[in-house]
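Colleague: Sequence first, predicted coordinates after that:
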Amino acid sequence: MLADKIHITPPGSLYARIRDELRARIVAGVYKPHARLPSESELMSNYGVSRITVRQALGELEKEGVLFKVAGKGMFVSLPKPFQSLARLQGFAEALSEQGHEIYNHLVGIKHLPASSAVAQRLGLAEGAPVTELRRVRHLNRQPVSLDVTYVAAHLGKRLAQENLATRDIFLILENDYAIALGYADLSIDAIQADSELPELLQIADGAPVLRIERLTHTKDGSPLDFEYLYCRADNFQLRARIER
């Protein structure tokens, strides 16, 4: 039950302010995962609002996945999905470690090979030029969440092959160890069905939906540096972005 009754104006913003306050309490840990929220009647009394207003606030939080309903028992706090923001250029471990998650990379393989037409075009190389392919399965809290296939020019790839890629992000190695300033990345996102090696590596069913991201990262001066295909599970991980009008 909320500690104090809260009287909010103007009426038009009542449900949004209740929604936002409840969300803030959940994020702050006042209501833990799987905890039952105060009943509709309690919230009506505490906020001095109608049942319709309370249901609108709770309904929006349910749509966001913050709450889930149990018939006859009320609203409960969902176990939050880990997420990475698309608004910042960060490595996987860099972003998720900030949220307190356990990160581990399983290095599936490293190959030195001629650049395909697609890879050469992205990296600004001649087709057939030497590149390095790095394949890693990213684990979040001991569950696989993505297969990352990274391509870099061979002179960088040979150096990266000597690094500890199980616990370190390539972005941080490039910046901190190699003094290469990162600038920006171009992304494209689509959905595909898991086939080939993805079901086994990501522990998902054949044909399960997978989010595929193509990311081309540039240096601060605009030169293409790192081209990746990221194949992300759809059930245990989120990508988020804030888009301004």
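Modeller: Happy to help now that I have it.
Colleague: Please count neighbours and contacts with C-alpha atoms only from this point.
Modeller: Noted.
Colleague: Which of the three states applies to the nearest residue to Leu174 once chain neighbours are set aside?
Modeller: Leaving out its chain neighbours, the residue that sits closest to Leu174 by CA to CA, 6 or more residues apart in numbering is Ile180, at 5.5 Å. The local conformation at Ile180, judged by DSSP: H, G, I helix; E, B strand; the rest coil, is coil.
Colleague: A further structure is provided below for comparison with the first:
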Amino acid sequence: GRPLSVDSTRLAPDIGRPLLDRDLAHRDVFDLIEETTGHRLGSAEVTVHAVTAEPDTARLLEIPAGAALFAIDRLTCLADGRPVDAESLRVRADRFALQALVHRGPIAPPT
């Protein structure tokens, strides 16, 4: 019943315009990108770091200005490498945890 994050997405114009007529409230935007372009998504570069809530973001998240937030920035590309979606999320740190499972693989020989 309380907000978790504020998300901002920027799409390439030829990708974003066709999505305006789609059901963005109930469909995954990545599925819609693949459907409208006819191309598969390939990879995403994700950066997670800490920030403090600016007044507008704090108001939307119902937290005090200056509260700790996770900032998640993601650049998603089609399989051919073309960037199509730049997303910035601000997530309440009191309601979110980042967990990763990291495997150690063989050590690559020096080049």
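Modeller: Looks like it arrived, so ask away. Because the structure is a prediction, the values reported are computed rather than measured.
Colleague: Tell me how the two chains score on TM-score.
Modeller: The TM-score (TM-score structural alignment, normalised by the length of the second structure) is 0.83; 104 aligned residues with a CA RMSD of 1.5 Å.
Colleague: hmm, back to that, can you tell me what the residue nearest to Leu174 of the first structure aligns to in the second structure?
Modeller: Aligned by TM-score structural alignment, Ile180 of the first structure pairs with His39 of the second structure.
Colleague: Next one: the counterpart of Asp56 of the second structure in the first structure relative to Asp190 of the first structure, how far apart?
Modeller: Residue correspondence to the first structure (TM-score structural alignment): Asp56 of the second structure is matched to Glu197. From Glu197 of the first structure across to Asp190 of the first structure, the span is 18 Å (CA to CA, to the nearest Å).
Colleague: quick one, helices of the first structure?
Modeller: Secondary structure of the first structure by DSSP state H: the helices cover 14-27, 40-47, 51-63, 92-97, 117-123, 154-160, 170-172, 198-202.
Colleague: of those, which approaches Leu239 of the first structure most closely?
Modeller: Smallest distance to Leu239 of the first structure across the helices of the first structure (CA to CA): 11.0 Å, for helix 92-97.
Colleague: Could you tell me how many residues sit around the match of Asp56 of the second structure?
Modeller: Using other CA atoms under 10 Å, Glu197 of the first structure has 11 other residues around it.
Colleague: Tell me who's in contact with Cys68 of the first structure.
Modeller: Just to correct that, residue 68 of the first structure is Phe rather than Cys. Each residue near Phe68 of the first structure by CA atoms under 8 Å, 6 or more residues apart in numbering is listed here: Glu62, Met75, Phe76, Val77, Ser78.
Colleague: Please produce TSV containing the residues you listed, extended by neighbour count and distance to Arg19 of the first structure.
Modeller: Listed next are the contacts of Phe68 of the first structure as TSV, based on neighbours: other CA atoms under 10 Å; distance: CA to CA, whole Å:
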residue	neighbour count	distance to Arg19 of the first structure
Glu62	17	10
Met75	22	13
Phe76	20	14
Val77	21	13
Ser78	18	15
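Colleague: what's the closest of the residues you listed to Ala241 of the first structure?
Modeller: Glu62 (19.4 Å).
Colleague: what sits against the closest one?
Modeller: Phe68, Lys69.
Colleague: next one: Cys77 of the second structure
Modeller: Here Cys77 of the second structure is in contact with Leu41, Gly42, Ser43, Ala44, Pro83, Val84, Asp85 (CA under 8 Å, 6+ apart).
Colleague: try 10 Å this time
Modeller: Contact analysis of Cys77 of the second structure by CA atoms under 10 Å, 6 or more residues apart in numbering lists Arg40, Leu41, Gly42, Ser43, Ala44, Glu45, Pro83, Val84, Asp85, Ala86.
Colleague: Just send the helices of the first structure back as a markdown table, with distance to Gly109 of the first structure too.
Modeller: Output for the helices of the first structure, formatted as a markdown table (distance: least, CA to CA, whole Å):
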| stretch | distance to Gly109 of the first structure |
| --- | --- |
| helix 14-27 | 38 |
| helix 40-47 | 54 |
| helix 51-63 | 40 |
| helix 92-97 | 18 |
| helix 117-123 | 18 |
| helix 154-160 | 12 |
| helix 170-172 | 15 |
| helix 198-202 | 12 |
